[in-house]
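Visitor: Give me a model of this one.
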Amino acid sequence: MLYVQQSLAPDEELVHIGQFHWMYTVGAFFSIIWSLFFGIAIIIIAIKGYTFWGVQEMKNATVLESIQILHPGIKLLAFFVFIFGLLKFAHMMVVKATTEIAITNNRLIFKRGLVARQVGEINIDRIEGVNVLQTIMGRIFNYGRIMVRGMGV
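Guide: Here you go, the predicted structure:
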């Protein structure tokens, strides 16, 4: 909340500080879990395919020996699937760490970004409407997205 505290006017006080729901972090961790699952599935399917098509070296090989016999392209594909999940996790955590949302008695403040900063501010009296978007999981776990519409452009 460093940006929000620095941008407060002398007569302004914080009313509410917005934060990400814990399900956002769970979703980030699931991106790692799913990518690991799909990477391992690629390896297993390739080993089963090699065995099915009669590659003799695979018949009596251990799991590690089977992985070593696999084509390097298959191993790279599985590796990149896992790396994609790690990058997705890192991106989600950076977004969470660098986003500040606050409501003061005068305005709503939204700041996002680590190096390139994106800031949105709107006066409370200029807010025209608010929409709450919730999925079924959002209704169950009490989270959602808030869309604020302001007057003018």
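
Visitor: Going by C-alpha atoms from here, please, whenever you check contacts or count neighbours.
Guide: Noted.

Visitor: Tell me the secondary structure at the most centrally placed residue in the chain.
Guide: Nearest to the mean C-alpha position of the chain, by CA atoms, centre = their mean, lies residue 92 at 3.2 Å. With DSSP: H, G, I helix; E, B strand; the rest coil as the basis, residue 92 sits in helix.

Visitor: here's the other one to compare against:
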Amino acid sequence: MGRYIDEILQPGEKVLYSTNAHWIFYLPAILAWVVVLALAAASVAVPPMAVLGLPAAAVIAVVALYFTIKGWFHRFTTETDVTDRRVVHKTGFINRHTFEIALDKIASVEVDQSIPGRLLNYGNVSIVGMGEVPPQVIKTIASPLAFRSAITAH
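Guide: The predicted structure is shown next:
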């Protein structure tokens, strides 16, 4: 399956910058897998705990697998690109949501980062168009400052 941006590029249009949803979407899965490993290790270290620990680890492993697949699917189905003409953002696979805005129609680009976002280099980006168009928000994007720079460099 090809990338969405490759399917919609106009003749002569070039992709200048591409980014994706940040890996932080995997955090629930990572935490669940840590709990699974802790329960499994405790069950091995303390044999009487194995009666409850291993079944609990198995149940949490199913939850961890769900969160892993959910995070992967979100990242796999999300694309954000800056071309020499426009910004394109696409999410979803079957229920697809896209927006495109011409670079010359962008009034400002706002970046909102929390403290963890600054430390791990992710944040929300709001693209404000000219006129009455409401801002388009791209949530939890990787490298939001580089993304803003790619837009404002033109």
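
Visitor: follow-up on the earlier one: which residue in the second structure lines up with the residue nearest to the centre of the first structure?
Guide: By TM-score structural alignment, residue 92 of the first structure lines up with residue 71 in the second structure.

Visitor: Surely its match is in contact with residue 26?
Guide: Yes. Using CA atoms under 8 Å, residue 71 of the second structure makes contact with residue 26 at a distance of 5.3 Å.

Visitor: State the number of residues packed around the closest residue to the residue nearest to the centre of the first structure other than its chain neighbours.
Guide: Computed as CA to CA, 6 or more residues apart in numbering, the closest residue to residue 92 of the first structure that is not its neighbour in sequence is residue 28, at 6.1 Å. Neighbour count of residue 28 of the first structure, defined by other CA atoms under 10 Å: 19.

Visitor: Check residue 67 of the second structure too.
Guide: Around residue 67 of the second structure there are 21 other residues, counting by other CA under 10 Å.

Visitor: how about residue 101 of the first structure, secondary structure?
Guide: strand.

Visitor: and it, what does it touch?
Guide: Contacts for residue 101 of the first structure were tallied using CA atoms under 8 Å, 6 or more residues apart in numbering; they are 17-19, 108-111.

Visitor: Try it again at 7 Å.
Guide: Neighbour list for residue 101 of the first structure: 17-19, 109-111 [criterion: CA atoms under 7 Å, 6 or more residues apart in numbering].

Visitor: separation between the residue nearest to residue 25 of the first structure when sequence neighbours are not counted and residue 28 of the first structure?
Guide: Nearest residue to residue 25 of the first structure in three dimensions, chain neighbours excluded: residue 93, at 7.5 Å (CA to CA, 6+ apart). Using CA to CA, to the nearest Å, residue 93 of the first structure is found at 7 Å from residue 28 of the first structure.

Visitor: Which of the contacts of residue 101 of the first structure fall in helices?
Guide: Among those, DSSP state H puts none in helices.

Visitor: Report the buried members of those residues.
Guide: Among the contacts of residue 101 of the first structure, those buried by neighbour count (16 or more other CA atoms under 10 Å) are 109-111.

Visitor: which residues touch the host helix or strand of residue 42 of the second structure?
Guide: Element membership of residue 42 of the second structure, judged by DSSP states H and E, is helix 27-45. Defining contact as CA under 7 Å, 6+ apart, one finds that helix 27-45 of the second structure is touched by 49-50, 53-54, 57, 60-61, 64, 67-68.

Visitor: Can you say which of the residues you listed are buried?
Guide: With neighbours counted by 16+ other CA under 10 Å, those contain buried members at 50, 53-54, 57, 60-61, 64, 67-68.
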